[in-house]
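A.B. asks: Sequence and predicted structure, then a few things I'm wondering about:
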Amino acid sequence: MKKIALFPGSFDPFTKGHADIVMRGLKLFDEVIIGIGTNSAKKRYFSLEMMTEKIRETFKDNENVKIISYDDLTANAAVAHGANFLLRGLRNTTDFEYENTISQVNRHLVGGLETVFLITSPELAPISSTIVRELHKYGAKVDDFLPYDID
């Protein structure tokens, strides 16, 4: 059976930390699906279309990476796209507390749906989408934090 992982997130924006998790995930899984989900609690800063294109550009040479968008529960999106694992990155203990709860709910919703956590590479741990958005909003250079160029 093919090992497929869904890497879900709002990815607003998709950072070098996210790209690192995808590339490391490919050492564990046959395919990684980057799932850009709709978070009802957040309003997007970068458009879904732009982010989809930037992520697609980033992984254009890797046929084992797919990009989807979804407006549903992550567990349902995993089932719909044949993923038997969820892939998540952890920067710190705060991330762990949040992600642990979500992983347990996802496994309750879809029995056998396992979440695999990868610890963020130390040099990328300070990067967060929230910080990048704030920097970008006020005109600061964000190129060092993203695996693609933005205007």
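C.D. replies: Nice, I can see it.
A.B. asks: hey, let's count contacts and neighbours off CA atoms from now on
C.D. replies: Will do.
A.B. asks: What segments of this protein are strands?
C.D. replies: Along the chain, counting by DSSP state E, strands occupy 4-9, 31-37, 65-70, 85-90, 114-119.
A.B. asks: how far off strand 65-70 does the longest one point, in degrees?
C.D. replies: Taking axes from the mean of the first three to the mean of the last three Cα atoms, to 10 degrees, one finds strand 31-37 and strand 65-70 inclined to each other by 30 degrees.
A.B. asks: ok, structure two:
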Amino acid sequence: MRVAIYPGSFDPITNGHLDIITRGSKIFDRLIVGVLVNIDKKGLFTIEERVELIKKVTKHLPNVEVICFNGLLVDLAKEYNAKVILKGLRAVSDFEYEFQMALMNSQLDPNIETLFMMTSSEYSYLSSSSVKQVAKFGGKINGLVPDEIITEVYNKIRNLGGE
């Protein structure tokens, strides 16, 4: 069975993330979306909320499982018997950071490969940070995040006073 881990903070999940998840689910028998607990970032959504939002927009993909984790990515991969870490790239600027992470993960466990997947060009400019910024100032996020979660994003921003 071909199992891959697609890690990220997904705060919130964007159409770019969903593009990678959908395409990855066609390549792998099982795709684990690992929602990262990032101690360096204060999230808009809690980890549990992010997991639920991703489950909501991937429910049509039966081989996708959504979990939260903290710790080393290679340890998560071993736990789920995944031999591949799937990473989405938007631009060359993403590559440098992700390449360093891939080399570190390879050092920690040479049996786990990192596969880079380019996002579709229509999403190459898109990030969770830009979505939050647009929503905070009342801009339209239609087309930036899955339609099913637009209301949740606006409500969260409004309830937190735009933070």
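C.D. replies: Noted; the coordinates are in hand. Given the structure is predicted, the values throughout are model-derived calculations rather than measurements.
A.B. asks: TM-score for this pair?
C.D. replies: Overlay of the two chains. TM-score (TM-score structural alignment, normalised by the length of structure 1): 0.94; 150 aligned residues with a Cα RMSD of 1.2 Å.
A.B. asks: Let's have the strands of structure 1 in TSV, adding distance to residue 96 of structure 1.
C.D. replies: Converted to TSV, these look like this (distance: least, Cα to Cα, whole Å):
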stretch	distance to residue 96 of structure 1
strand 4-9	15
strand 31-37	20
strand 65-70	24
strand 85-90	6
strand 114-119	9
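A.B. asks: want to throw the ones you listed into a markdown table with mean neighbour count?
C.D. replies: Output for the strands of structure 1, formatted as a markdown table (neighbours: other Cα atoms under 10 Å):
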| stretch | mean neighbour count |
| --- | --- |
| strand 4-9 | 25 |
| strand 31-37 | 23 |
| strand 65-70 | 17 |
| strand 85-90 | 22 |
| strand 114-119 | 16 |
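A.B. asks: Out of those, the one nearest residue 59 of structure 1 is which?
C.D. replies: strand 65-70 (6.7 Å; Cα to Cα).
A.B. asks: what residue of structure 2 takes the place of residue 29 of structure 1?
C.D. replies: Residue pairing (TM-score structural alignment): residue 29 of structure 1 is matched to residue 28 of structure 2.
A.B. asks: wait, what's in contact with that match?
C.D. replies: 2-4 (Cα atoms under 8 Å, 6 or more residues apart in numbering).
A.B. asks: rerun at 6 Å
C.D. replies: Residues near residue 28 of structure 2 by Cα atoms under 6 Å, 6 or more residues apart in numbering: 2-3.
A.B. asks: Nice, that's everything, thank you.
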